[in-house]
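[1] Sharing a model that was predicted from the sequence below.
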Amino acid sequence: MTHDLKKEKKYTYIEVGEGTPIVVLHGLMGSLSNFDSVTSYFSQQGYKVVIPMLPIYSTPLLKTGVKTFAKYLNDFLKFKKLEKVILLGNSLGGHIGLYHTKMYPENMKALVITGSSGLYENAMGESYPKRGDYEYIKKKAEDVFYDPAVATKEIVDDVYAVVNDRNKLVKTLAIAKSAIRHNMGNDLPSMHTPTCIIWGKNDNVTPPEVAQDFDKLLPDSNLYWIDKCGHAAMMERPNEFNEILHNWLKERNY
C-alpha cells in the first residue's frame, strides 16, 4: 500500500490531500490499496481522499450487512466532520454508497459507482469463491479482471486467506444475503444525488446491462464505459478511470 493508515478511536483509514472530500468505499474482497491510483491522483487535484476500512469481518454476524455498514460510514463521516461528500464505491462498496445515499442524502454532494452491486444480486451470491484449492481461487480472482495478470499473487493470497477462514467465510455469505435483501431497484428513482457510473465493458461479475439499469433508474446519472476492462476499473485501467471521473467532476463544478 502506497499510503499510510491512520487509527483514531474505532476507525482505521487513509487520508491524503486537502479540499473537497472524496470518500472511497472498498468492496468485500477488496483492500484499500486497490485505490492507490485514485488516492495519488485526486489528492494532487484539490481533493481530500479518505478511505475508511469497513468493519466487514469484525461486525457481529447478525448485524453484518449493507445497512449496518452504511450507518458505520455515516458515523465515520460525523467523527471526521466531513460534509457534502463525494462517495466512490466499487462492488459492495458501491452498494454501501447507494444505501448511504438513500438514508442520508443531505450529506451527499455526489456518488460514483463502478462495478457496483445493488441490482444484480445473483452475481453477488455466486461470484464469491467457495473454499477450495489455491488454483480454483486463483482462477476465480483472475475472472474479476479482463486481463488475468492484474490478479497478482498478493491479491490471490488475500482471497485465499479469506475463504479458508471459517469466520470470514460465514461473514462473506451473510453479506451476500444482505445484498439480496437490500436490492435498490425500487429506491433508485427517488434518489436525486448526481451519480457518475463508470463500468468495465467486460465486467463478468456485474455485467454491462447492470450499469445500463442503474443509469435508467437513477434520475441524475451519467454512464461511462471503459473497454477491455473487468469488475475493478480503478485497478485495471486507472488512468482512464481517473480521467473520466475528473472530467465529470469538473463538468459538475465539484
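    Great, that's in hand.

[2] When you work out contacts or count neighbours from here on, use the C-alpha atoms and nothing else.
    Will do.

[3] Just the element for His95, please.
    For His95, the host element (DSSP states H and E) is helix 92-103.

[4] So which bits of that helix are buried?
    If you call a residue buried by 16 or more other CA atoms under 10 Å, then helix 92-103 has these buried ones: 92-102.

[5] out of those residues, who's nearest Asp157?
    Checking the buried residues of helix 92-103 against Asp157 by CA to CA gives Leu92 as the nearest, at 20.0 Å.

[6] Put this next to the previous one:
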Amino acid sequence: MTEKLRTEGDFTFAEAGEGQAIVVLHGLMGALSNFEHTFSHFPKNGYKVLIPELPLYTLPLIKTNVKNLAKYLHEFIEYKKLNKVVLLGNSLGGHIALYYLKHYPEDVAALVLTGSSGLYEKSMGDSFPKRGNYDYIKQKAEEVFYDPKIATKELVDEIFVTVNDRMKALKTLSIAKSAIRHNMAADIPNMKQPTCLIWGKQDGVTPPEVAEDFHKLLPDSDLFWIDKCGHAAMMETPKEFNQILQDWLSSRNI
C-alpha cells in the first residue's frame, strides 16, 4: 500500500472514499497493508477510510507508549477535521482505540476491535518476536495466523529487520510495557459507544476468552466469530471480515 500513502504536515496516511469516516489503527508488528482489503472495500460502500501510519519508531523512546500514540491519533483526527469517527483497531491498534475512547469519547461514533489488546497483555508481550535467527522469527510470525502461509517471506523479512534494529527493539519493548500499564479493564464498562468485536476462533495471541471478556465488560457490544482464523481476521479472512463489519454498521445505522 506504500503507493497509496501521502504525507501532509506531520502525518503519513492512506485515504479513500467519502461518507462516514472509519479510522483504521494497525498493530505493533502490523503494516498498513494488513488492511488492504478493508481499504479497498469500504470506500465503494459509502465510507471514507483513513489509515494513519502510527509513529511507532519515530517518537523519542521516552514517549513511545500507548498514551502518546493516542495523542498522535487525536492530532490526526483534528488535522483532518473529522468528527464521530468509527475507530477500527487490530492488536495494539485496538488498545490505542480504547485509550483514545476513554479520553475523547465525543469524537467516536463506534468502535471495532479485532484481536485487540487492552485486557490480556501477557499474550501480547509474548507475541513480540525477540531478536534471534530468521527461522525463529518465521515461526513466531506463522503462529499469528491459522494458515501459516499468510506469513509471507516479505512479511517475515520486515519483522526480522525490525526486531534486529536495536532502537526499534527498544521501542517495541517500551510499547509492550506501556500496554501492561494501561490495562483498560476498569475503564471499558464506562464506554457506551456501540462496539463490534470480530474475532478469530483460533486466535493464539489474544485468545477467544479475551473476546468474551471484552463482550462482558463493554455495555453495548456484539461479538462475531470467524472460524479457521487467527489474530488478524482482516488479513486472513478479508471477505468475511468485511461482510460482518458492513452488516453490523448497517444494523446500527452508522
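    Now that the structure is in, tell me what you want to look at. The model shown is predicted, which means the values in this text are computed figures rather than measured ones.

[7] Fetch the TM-score of the aligned pair.
    Taking TM-score structural alignment, normalised by the length of the first structure as the basis, the two superposed chains have a TM-score of 0.99; 254 aligned residues with a CA RMSD of 0.8 Å.

[8] returning to what we had before: give me the next element, helix or strand, following the helix holding His95 of the first structure.
    Sequence order places strand 108-114 as the next helix or strand after helix 92-103 of the first structure, per DSSP H and E.

[9] Only the buried residues of that following strand, if you could.
    Buried residues in strand 108-114 of the first structure, counted by 16+ other CA under 10 Å: 108-114.

[10] still on that earlier bit, could you dump the buried residues of helix 92-103 of the first structure to a markdown table with distance to Asn167 of the first structure?
    Shown next, in a markdown table, are the buried residues of helix 92-103 of the first structure (distance: CA to CA, whole Å):
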| residue | distance to Asn167 of the first structure |
| --- | --- |
| Leu92 | 19 |
| Gly93 | 21 |
| Gly94 | 24 |
| His95 | 23 |
| Ile96 | 22 |
| Gly97 | 25 |
| Leu98 | 27 |
| Tyr99 | 25 |
| His100 | 26 |
| Thr101 | 30 |
| Lys102 | 30 |
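
[11] residues contacting the closest residue to Leu32 of the first structure other than its chain neighbours?
    Leaving out its chain neighbours, the residue that sits closest to Leu32 of the first structure by CA to CA, 6 or more residues apart in numbering is His26, at 6.3 Å. The contact partners of His26 of the first structure, by CA atoms under 8 Å, 6 or more residues apart in numbering, come to 32, 34, 51, 53-54, 89-93.

[12] let's see 10 Å
    32-35, 51-54, 88-94, 96 (CA atoms under 10 Å, 6 or more residues apart in numbering).

[13] Greatest separation within the residues you listed: which pair is it?
    Ser33 and Ile96 (18.6 Å).

[14] Tell me if I'm right that Asp147 of the second structure and Ala233 touch.
    No - the pair Asp147 of the second structure / Ala233 is not scored as a contact, 11.2 Å apart, by CA atoms under 10 Å.

[15] related to what we said a few turns ago, which one in the second structure is aligned with the residue nearest to Leu32 of the first structure?
    Alignment note (TM-score structural alignment): His26 of the first structure maps to His26 of the second structure.

[16] again with Phe79 of the first structure
    By TM-score structural alignment, Phe79 of the first structure lines up with Tyr79.

[17] Please give the number of neighbouring residues around that match.
    13 (other CA atoms under 10 Å).

[18] now it: how far from Leu111 of the second structure?
    20 Å (CA to CA, to the nearest Å).

[19] can you give me the helices for the second structure?
    For the second structure, the helices defined by DSSP state H cover 36-41, 66-79, 92-103, 121-126, 134-142, 153-163, 166-181, 208-217, 233-236, 238-251.

[20] which one of the ones you listed lies closest to Leu223 of the second structure?
    Among the helices of the second structure, helix 208-217 comes nearest to Leu223 of the second structure, with 6.5 Å by CA to CA.
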